[in-house]
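Trainee: Fold the following and give me the result.
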Amino acid sequence: MHALFVANYIIEYSNKKGYKINNLKLQKLLYFVNVRNILENGTPLFEESMEKWKYGPVVPDVYHEYKRFGAFSISTDEMIMEYVEFSVSPFGELSDLEITEYDSQKVENTQLIENTVDALHGFGPFELVDITHDHTPWKKYEDRIMDGVQGIKYTIEEIKDFFGHNPGAKIWVQ
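Mentor: Next comes the predicted model:
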């Protein structure tokens, strides 16, 4: 599943429940639903890797799709409804475009997503940033991240290790 479609589901659900959602909070919610899915089901919820950025975990593709909103809320009407994939050969030739339409009925583990969003909606975006900054998988790279090193990815192993040794970090548990 594409992270963009999980993000869209989070946006739709948040709007339906009257929760404010901007790009920064969306990124943190993506992190926590992905972490929860890894811990409870053994695999990531989406294909794309999460990276360690200055403001915590980010899915770059989703960030770039929604960055135009800045700190403003994202409404359901403004969601990106198609995911476009293509590749470029070493000779500069484009592959065929593959366009996938968003369909909320095809999003997996929606109950996990909804329960996590419900549990975390009361946290502000910067509270979630601060929480993720305290997590060892981000903290051990803090100097490099703050020096502008890009592309540092979260691994399944470090997520399992951190949350396995720090059950209190599972802030979705009420």
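Trainee: drop to CA atoms for contacts and neighbour counts, all remaining ones
Mentor: Noted.
Trainee: What distance do you get for the most centrally placed residue in the chain to residue 160?
Mentor: With distances taken as C-alpha atoms, centre = their mean, residue 30 lies nearest the centre of the chain, 2.6 Å away. Residue 30 is 16 Å from residue 160, where distance means C-alpha to C-alpha, to the nearest Å.
Trainee: At which residues are the helices of this structure located?
Mentor: With helices called from DSSP state H, the chain shows them at 3-17, 23-41, 60-66, 110-120, 125-133, 136-139, 142-146, 156-165.
Trainee: what about those helices, which gets the closest to residue 47?
Mentor: Closest to residue 47 of those is helix 3-17 (C-alpha to C-alpha; 6.7 Å).
Trainee: Which positions in the closest one come out as buried?
Mentor: Of the residues in helix 3-17, 3-15 count as buried by neighbour count, 16 or more other C-alpha atoms under 10 Å.
Trainee: closest to residue 76 out of the helices of the chain?
Mentor: Closest to residue 76 of the helices of the chain is helix 3-17 (C-alpha to C-alpha; 5.5 Å).
Trainee: how big is the angle separating that closest one from helix 23-41?
Mentor: Orientation note: helix 3-17 sits at an angle of 110 degrees relative to helix 23-41 (axes from the mean of the first three to the mean of the last three C-alpha atoms, to 10 degrees).
Trainee: this one next, for a side-by-side:
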Amino acid sequence: MKEAMKFVNWFRVHNNADMKRYDFTEPLTQMKVMKLLYYVQGVSLAVNNEKAFPEDILAWKYGPAVEEVHKKYIGRRNITGTISQKDLDDYHEIEDDPKLSAVVNAVQDSFGDKSAVELMHQTHHEVPWLKTQQSNVISTSLMKDFFLKEIVEVK
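Mentor: Prediction:
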């Protein structure tokens, strides 16, 4: 299990590379990365039967959120920024873990092209956020059940 910030750095590194490669890539925002973390956690629970990171996901007004990520990036719109060696190390640490790499790449492929607002609206229609009182922790069992039924294609 890695910390949530390692996954944030994975998405930052990926976004930075996309911004260099494609003209119309938008910088990663705090809101968007928190929704992507929610999907990483849910997919990991459904596919690997374990959390990808230990931090809780909260049901905030604008959708699922990780408080530690919010605190780090409070007031910042673009969180991609300059990529450091530590960011690259975090990226490679996740890429080198076959289970986590599969999860994070699947989430990026499925949801990475959506805007923060699109992801917010999407999560607002999903059971884990709907059934959790605002500002409370979204239960991992609720997430796992929902992701198994609605998100992950079981083969």
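Trainee: Out of the buried residues of helix 3-17 of structure 1, the closest to residue 44 of structure 1 would be?
Mentor: residue 3 (10.0 Å).
Trainee: residue contacts, that closest one?
Mentor: By C-alpha atoms under 8 Å, 6 or more residues apart in numbering, the contact set of residue 3 of structure 1 is 30, 45, 46, 47, 48, 59, 62.
Trainee: Not counting sequence-adjacent ones, nearest residue to residue 160 of structure 1?
Mentor: Distances taken as C-alpha to C-alpha, 6 or more residues apart in numbering put residue 39 closest to residue 160 of structure 1, at 6.4 Å, once the chain neighbours are dropped.
Trainee: what does that neighbour align to in structure 2?
Mentor: When structure 2 is aligned by TM-score structural alignment, residue 39 of structure 1 is paired with residue 46.
Trainee: from what I can see its match touches residue 141, true?
Mentor: No - contact status for residue 46 of structure 2 versus residue 141: not in contact, 9.6 Å apart, counting by C-alpha atoms under 8 Å.
Trainee: Compare those two (neighbour count), which wins?
Mentor: For residue 46 of structure 2 versus residue 141, the count of surrounding residues by other C-alpha atoms under 10 Å is larger for residue 46: 23 against 13.
Trainee: how far away is the more buried one from residue 147 of structure 2?
Mentor: 6 Å.
Trainee: go on, residue 55 of structure 2?
Mentor: From residue 55 of structure 2 across to residue 147 of structure 2, the span is 18 Å (C-alpha to C-alpha).
Trainee: of these two, who's got more company?
Mentor: A count of neighbours by other C-alpha under 10 Å puts residue 147 above the other of residue 55 of structure 2 and residue 147, at 23 against 17.
Trainee: Trace the more buried one over to structure 1, please.
Mentor: Under TM-score structural alignment, residue 147 of structure 2 pairs with residue 163 in structure 1.
Trainee: Am I right that its match is in contact with residue 171?
Mentor: No - with contacts counted by C-alpha under 8 Å, residue 163 of structure 1 stays clear of residue 171, the gap being 10.4 Å.
Trainee: counterpart of residue 56 of structure 1 in structure 2?
Mentor: Aligned counterpart of residue 56 of structure 1 in structure 2: residue 63 (TM-score structural alignment).
Trainee: What distance do you get for that match to residue 151 of structure 2?
Mentor: For residue 63 of structure 2, the distance to residue 151 of structure 2 equals 17 Å [C-alpha to C-alpha].
Trainee: Please say which of these two ends up with more neighbours.
Mentor: Using other C-alpha under 10 Å as the criterion, residue 63 of structure 2 and residue 151 rank with residue 63 on top: 26 against 15.
Trainee: So for the more buried one, what's the nearest residue that isn't a sequence neighbour?
Mentor: residue 120 (5.5 Å).
Trainee: just residue 104 of structure 2 next, same as before
Mentor: Leaving aside its sequence neighbours, residue 104 of structure 2 sits nearest to residue 40 (C-alpha to C-alpha, 6+ apart; 5.9 Å).
Trainee: What count of nearby residues applies to that neighbour?
Mentor: Taking other C-alpha under 10 Å as the criterion, the count of residues near residue 40 of structure 2 is 24.
Trainee: ok, residues contacting stretch 125-132 of structure 1?
Mentor: Counting by C-alpha under 8 Å, 6+ apart, 24, 25, 28, 55, 56, 57, 138 sit against stretch 125-132 of structure 1.
Trainee: Which one of those is nearest to residue 146 of structure 1?
Mentor: residue 55 (9.7 Å).
Trainee: any idea how far the closest residue to the closest one other than its chain neighbours is from residue 135 of structure 1?
Mentor: Spatial nearest neighbour of residue 55 of structure 1, chain neighbours left out: residue 129 (5.8 Å); criterion: C-alpha to C-alpha, 6+ apart. Residue 129 of structure 1 sits 10 Å away from residue 135 of structure 1, going by C-alpha to C-alpha.
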